[in-house]
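Peer 1: show me the folded form of this:
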Amino acid sequence: MQSNLFQKLLFVFIFSSFFGKAAAQSNHILWYNQPADYFEESLVLGNGKMGATVFGGVNSDKIYLNDIMLWSGEPVNANMNPEGYKTLPAIREALKSENYKLAEELNKKIQGKNSESYSPLGTMEINNHHNGKATNYYRELDISKAISKVSYEIDGVKFTREYFVSAPDKIMVIRLTSSKKGTLNFDINSNSLLKFKTEFKDDLLSMNGSAPIHENPGYEVVPAFLSEKERGTRFTSLIKIKNTDGTITNSSSSLGLKNATEALIYVSIATSFNGFDKNPATEGLNDKAIALENLNKSFSKSFEKLKQSHLADYQKFYNRVTLNLGKTTAPNLPTDERLLRYSEGNEDNNLEVLYFNFGRYLLISSSRTLGVPANLQGLWNPHMNPPWSSNYTTNINLEENYWLAENTNLSEMHLPLLSFIKNLSVTGKVTAKTFYGVDQGWAAAHNSDIWAMTNPVGQFGKEEPMWACWNMAGAWLSTHIWEHYVFTQDKNYLKKEGYEIMKGASQFCLKWLVEDKNGDLITSPSTSPENQYITPDGFIGATIYGGTADLAMIRECFDKTIKASKVLNVDAEFRTKLETALSKLHPYQIGKKGNLQEWYFDWNDKDPKHRHQSQLFGLFPGDHITPLKTPDLAKACQTTLEIKGDETTGWSKGWRINLWARLWDGNRSYKMFRELLRYVDPDGKKTEKPRRGGGTYPNLFDAHPPFQIDGNFGGAAAVAEMLVQSNETEIRLLPALPDAWESGSVKGICARGGFEIAMEWNTKTLKKVTVFSKNGGKTTLICGDKNKEITLIKGQKKEIIW
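Peer 2: Next comes the predicted model:
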């Protein structure tokens, strides 16, 4: 027995030494013992603008390249349907007379164009001229460093590749090495699904092209696209090799290296996008000059210097939060096998921490470009026609991307969304007037894109109102402005920019509301995102008045705008109007099943287990429904979730975990969190018994399916929500701690009021908490039936033994 144990330990030591990785199950490394065959097995890197998807092949290493600013289309004509609002009286009359079928048809007249698509920039391939079979293959992504590595042996020679995408140097760097002198032989080529041209000149392999000009006619694959001179966003990709030995080779379309021992590949990309309101062809940036400048600046620097700058920049964000969920007995397995084992119900606390850390990694990597937030796939899209155009779906998905920005200490990553909302408020003024007849404030609808499109979609009457005719995105998005303020206490931002945008969203809602027969304020027409009702006579539709989700979002929008006006001590008269309207909103209704009604009437859903749960907005991400303040409504939310069940898509499961956390049910949250980490096979993989549905792919990407990044972000946000919940006056510690996380610690989680929390717990009991105040202030700490009031000055830290 002792001999066997010694052999195992020796193997682990040798294995760890050879591959440079920790022997214990890691909470910050994804690793595999084979290259990726599918996108959902690849490892992704990004600096918030440039994205790289690395497959890590032996003979051919494929790397997809993305630039977050490369989209189809050009600035939107917000005035596309100048008389759309003229149909509103007829819709309202049809609803009043209970002719829901007519209302549904008329609602289609209040539609505009669909969004544009996020485009793939290109693919670079490193073709290695190997002879022989690879052994000891190893591939990893270290998310504590944002560095990926590949290593393998062929005929006794060890080959390695190391990749990162630097934010400070705006470049991707790949280092290739071989353990035997002169055995490194490879060439590189570039191509794109877009219109492009490659050439080799001055030691540079360049690829230039342009994104298409087209309106996506639906979510279907289009075989061709329209490309016109002086229209569309241009792009440039530049690749250059720095070698210490060997000979650089080239052809008209490739760049290579012969008989070398070590080499660096520098990759620089840029686009001509110059803002949502500027023509990228005629008013665009000089993409060629930008890409070349970034390349030349980086090329003069050593690999170590570039790496040090990259690490210093990335880790100042990543290292702010550390999470420990207790001891683990899980064996040390590759990440895909580890996920499979976990899916079978086995314990792996460090995998849960890894998933949380990975969510933060993805946000840092995909959200650092002002005005261009992370999209449905974050930053990483290999498709000419990505699912749902990889756009900004604003009835949940875009917002869910940012649920972890403030509470997991990544406030800077929230700024791309906040600046995008400002862009929406510009085009949204035209949308409010022309589609909805409202001459104050701004509105946004179900989809948007890099051009800040705000109109309701649907191809001018061709799509179903259940998803196309929804106009509450402004109300929802404006609450992110308040969240940013209340976490950071950045009064300057609120005063100079944020409050006016919030006010504009409230102004639209105030004018959009009408009275029902009881004198209550409602919206008309209304829809509940992507869901349908069944009337008592059997009609299935989506167009209604006074939808619960609309009113929940308006409640939250008004409440936060009122608070912001009080903080700034402005607009007392307007504040009074909001307070009056808030008191007159049609109240929540509890249905005959004990559920929180989704519709104005107690009608059944066409799909009782529908993935959207928009009527629960007031519970999460809103905060006006709570188990303490509104116990009856909280109970109705719980009943609604019970009726819907736990089986749903990836992003929806992420939302439900947060909802259960807000109901302080840690074990139910944890059950669903485990289900979110259920192993799902890559979409294109054919197996005898494929594992499909919502869950997690081998590379830890969220399976909607297909891949949507919002589930990753929603799931990571939920972990923080289970541990800390807060409002402007109190911080609730361990409010939804599951039995499985009996002992643990967390450091760096943020709370509203500008506080940062570190705490330790054991046997489900809080032992110690440290509170740091960024700006000074007071709050009440609550855990179980104990509470403690604390007041801190700016920069003060207080430790409390609980």
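Peer 1: only C-alpha atoms from now on, for both contacts and neighbour counts.
Peer 2: Noted.
Peer 1: can you name the residues that contact the nearest residue to residue 204 once chain neighbours are set aside?
Peer 2: Distance criterion CA to CA, 6 or more residues apart in numbering; nearest residue to residue 204, sequence neighbours excluded, is residue 240 at 5.2 Å. Residue 240 makes contact with 203-205, 255, 265-267, according to CA atoms under 8 Å, 6 or more residues apart in numbering.
Peer 1: another one to check against the first:
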Amino acid sequence: MNRFSLSLLFAMKRTLKDFLVVGATISRWNVAGLLLAGIVIHFPVRAGEWVIRDDQAAGQWDRAYPVGNGRLGAMPLGTFPAEKILINEETIWNRTDTFGMPEDSHRHLEEVRRLESAGDFSGADRYFEEHLQNAKDPCGYQLVGWLHLEYLNAAPVKRIQRELDLKTGISKSIYTLEDGTEIVQKVIASGPDDVIAVMISSNKAIGLKTSLDDGVIEDGDIVRRGAASGEGATEFVGRVRVLPADKTSPMGNTLEIKSCKEISIFLSAATNFDRSNSEARLPTGWQAKALRDLDRLRAKSTAEVLRAAVRDHHHFFDRVDVDLGQSPESVLALTTKERLKRVKAGKTDDPDLIETYFQFGRYLLIASSRPGCFPANLQGLWNPHLSAPWGADYHLNINIQMNYWLAETTNLSETHRPLFDLIRYFQPRGKEMARQLGMKGWCMGHATDIWGNAQIMSRTAFWGGSFFGGQWMTFHILEHYRFNRDEEFLGENWDILTASAEFVESWLIPGPEQGQLMARPSCSPENSFVYTNSSGKDARAALSSGNTFDQFMILQVFNDYLEAAEALGKQNDPFVKKIRATLAKVYQPQIAEDGRLMEWRLPFRENEPGHRHISHVIGAYPGNQINLDRDPRMRDAVMKSIEGRLNRGGAGTGWSRAWTIGMFARLSDSERAYENLMSLLEKSTLDNLFDSHPPFQIDGNFGATAAIAEMLLHSHNDEIKLLPALPDRWHRGYVRGLRARGDYTVDIQWNEGALTSSTLHAGKHATGSVSVVYNNEKINIEMVPGTSLKLSLNDLRSAKQ
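Peer 2: Model prediction:
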């Protein structure tokens, strides 16, 4: 069967909801039409497919349905007759004092090292907290405000239906009134036009009044001028225009339409944030962007704006298609929260919900991380608070990294770019922090903000004692290269990789073990241990030396650097040679007497045996310093470590559970990966499928989506492994468009739990030679870049024979 036929089958199998055909939105109650090669294929629309639905207004903001274009975000609550829509712009952050390490930080660091070396771990913690860390929080993310809609003289509402169509990026509220009026309110964030659009249609003429927090009428628009809190914080302007203009009248600080069936509201925003320099501000005139963005729409109809936005969304979203099985029609008819309740009741017959959850993670990354924008923060793009949980900032000891674990595997490579831009943006202050510590290169604290503040910002050593957050971010540079094989990209970032390796190399000191190098001080992020102090009493501390997390960080940074040097032909550079020689001396993490991977170099007792962080297994996933397929001793140690955490109450937060799913997927343990995925849906997922830390924190969505991809495809060890952790309950299905390292795109089909076929598509930088593995059956193939090759199960079996 050729690729066109397969695509046709996929299209026939996957029914579409609100599919946009030449600008016409097809309702789920109608028959959908799909035009392919001049042939119109009709099929009924499945109500629940990749659509998140509710039959009530969102009682809280984090139950609303988000839309975003990377820079602008919106969340309509779906309330009637008084609707509220949250509006965000990614650069609106508060500002406090400029942070920086004290000039004598290196002297204090040496004292911490002395205390730790003497075995006074608690003393090292106290000195660290008194002299090296600053008990300030990073600056926080804030909001433009709320857009208010008041439906005038409306009959009582009879029924509310809300939905988010992941395929189109449209958040829709349908209000059915007791007098027969039906109002459809659509909200979308347009990438091409850089506006939030609210499109309202009704079968009867309606009245509407709209306002924006503290906005005033200027030249027919509602304009809000404001600033985030703190001196030097972001200044912004939000601008709202209502159409049709000839039926719109100003009423105080609102715009009002008295009688109309079709109403469009467009919102634009601009800030004075300078994306190239956090110390600077854009010159006067930056406000004009908001007006220009609205004025450009004069040449377009609302339908054209909608079509362009949906087409732009499709460009990213449509790359991956997935079918994990058929959910009963009775289940598909339920709202999303009712389906989640079934999961909590132990039901496992709804694979479509998992498909939707997977695609929701991809949707959120598309909405909150576009080229030219800043990366997704702790809440992605959406925040109603002046003081958000954890500031909705950038945490560098797992969270921002987990946000991007899905970027390459789920075919959203461009959305990874904002993270690389942020690493570049962090360089000046990160280098200053390293200098103040007496080191080379660059580093960051465990958390930072849009201003790039580089300092140890914490109140305790077990938070602040993480010095390799910046280095963890650079892992992603090599991962992006491994998937795309773009040497130009690698060359552009060679200076960052060098600065990262420079810091690590200068940070290392000789350990007690002869000839071995290790990190001192070092902590296992946000965890602490119990030891016997000099008085013979139990004491708790966080700082030690050579802990497993830091040692795997060192190994990863050095090996990544050498891999990049090999790709760029820089193997003989003097510093590359130095790193190669240093690598051989780095202390290697060990296995404890009970068979678990040691979290600390010394056999300390765990203060929290069920701690949420599992940072010491980073060498296995998402890192690649532990070969789980070829090192059975270390594999067992990692497995026992994860089991130990879970048996003692671990994975208590959404993102921690997501990491656990990914670990079991990397271990090819299909049933425990599935078990933890269901636990995530049961315990850490809100009604709109947002991840709950608690409260809402977006990294769990991203991490779990990456983990589902990891269940279906591995591509480390220079192998493409098909269905490595396929659960028994996904006994029939397919996935199309997942990405594999080496610049390959992979389609997989299976039936009755067994592979039926797979197609590999080699990109323009593809390695050409690749091994494909399924169920211990392996075939080595040669591919010309730009070509495709279909493999059947018989092909793999024949190769084995």
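Peer 1: got a TM-score for the pair?
Peer 2: After superposition, the two chains reach a TM-score (TM-score structural alignment, normalised by the length of the second structure) of 0.90; 741 aligned residues with a CA RMSD of 1.9 Å.
Peer 1: sorry, back to before: which SSE is immediately downstream of the host helix or strand of the residue nearest to residue 204 of the first structure?
Peer 2: Secondary structure assignment for residue 240 of the first structure, by DSSP states H and E: strand 234-243. Sequence order places strand 247-250 as the next helix or strand after strand 234-243 of the first structure, per DSSP H and E.
Peer 1: in that next one, what's buried?
Peer 2: For strand 247-250 of the first structure, burial by neighbour count (16 or more other CA atoms under 10 Å) applies to 248, 250.
Peer 1: next one: it to chain centre, how far?
Peer 2: Offset of strand 247-250 of the first structure from its chain centre (CA atoms, centre = their mean, to the nearest Å): 41 Å.
Peer 1: now for it, which elements pack on it?
Peer 2: When contacts are defined as 3 or more CA pairs under 8 Å, 6 or more residues apart in numbering; DSSP states H and E, strand 247-250 of the first structure packs onto strand 254-260.
Peer 1: check the fit of the strand it packs on onto the second structure and give the mean distance.
Peer 2: For strand 254-260 of the first structure, the mean deviation from the second structure after alignment is 1.2 Å (mean CA distance after the TM-score superposition for the first structure).
Peer 1: how distant is that strand from the center of its chain?
Peer 2: How far strand 254-260 of the first structure lies from its chain's middle: 38 Å, per CA atoms, centre = their mean.
Peer 1: which part of the second structure matches the next helix-or-strand element following it?
Peer 2: Downstream of strand 254-260 of the first structure, the first helix or strand assigned by DSSP H and E is strand 262-271. Using TM-score structural alignment, strand 262-271 of the first structure lines up with residues 262-271 of the second structure.
Peer 1: do the same with stretch 708-717 of the first structure
Peer 2: Under TM-score structural alignment, the match for stretch 708-717 of the first structure is residues 697-706.
Peer 1: which positions in the matching stretch come out as buried?
Peer 2: 697-706.
Peer 1: can you list those in JSON lines and add secondary structure?
Peer 2: Below are these laid out as JSON lines (DSSP: H, G, I helix; E, B strand; the rest coil):
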{"residue": "697", "secondary structure": "coil"}
{"residue": "698", "secondary structure": "coil"}
{"residue": "699", "secondary structure": "helix"}
{"residue": "700", "secondary structure": "helix"}
{"residue": "701", "secondary structure": "helix"}
{"residue": "702", "secondary structure": "helix"}
{"residue": "703", "secondary structure": "helix"}
{"residue": "704", "secondary structure": "helix"}
{"residue": "705", "secondary structure": "helix"}
{"residue": "706", "secondary structure": "helix"}
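Peer 1: tell me the SS of residue 651 of the second structure?
Peer 2: coil.
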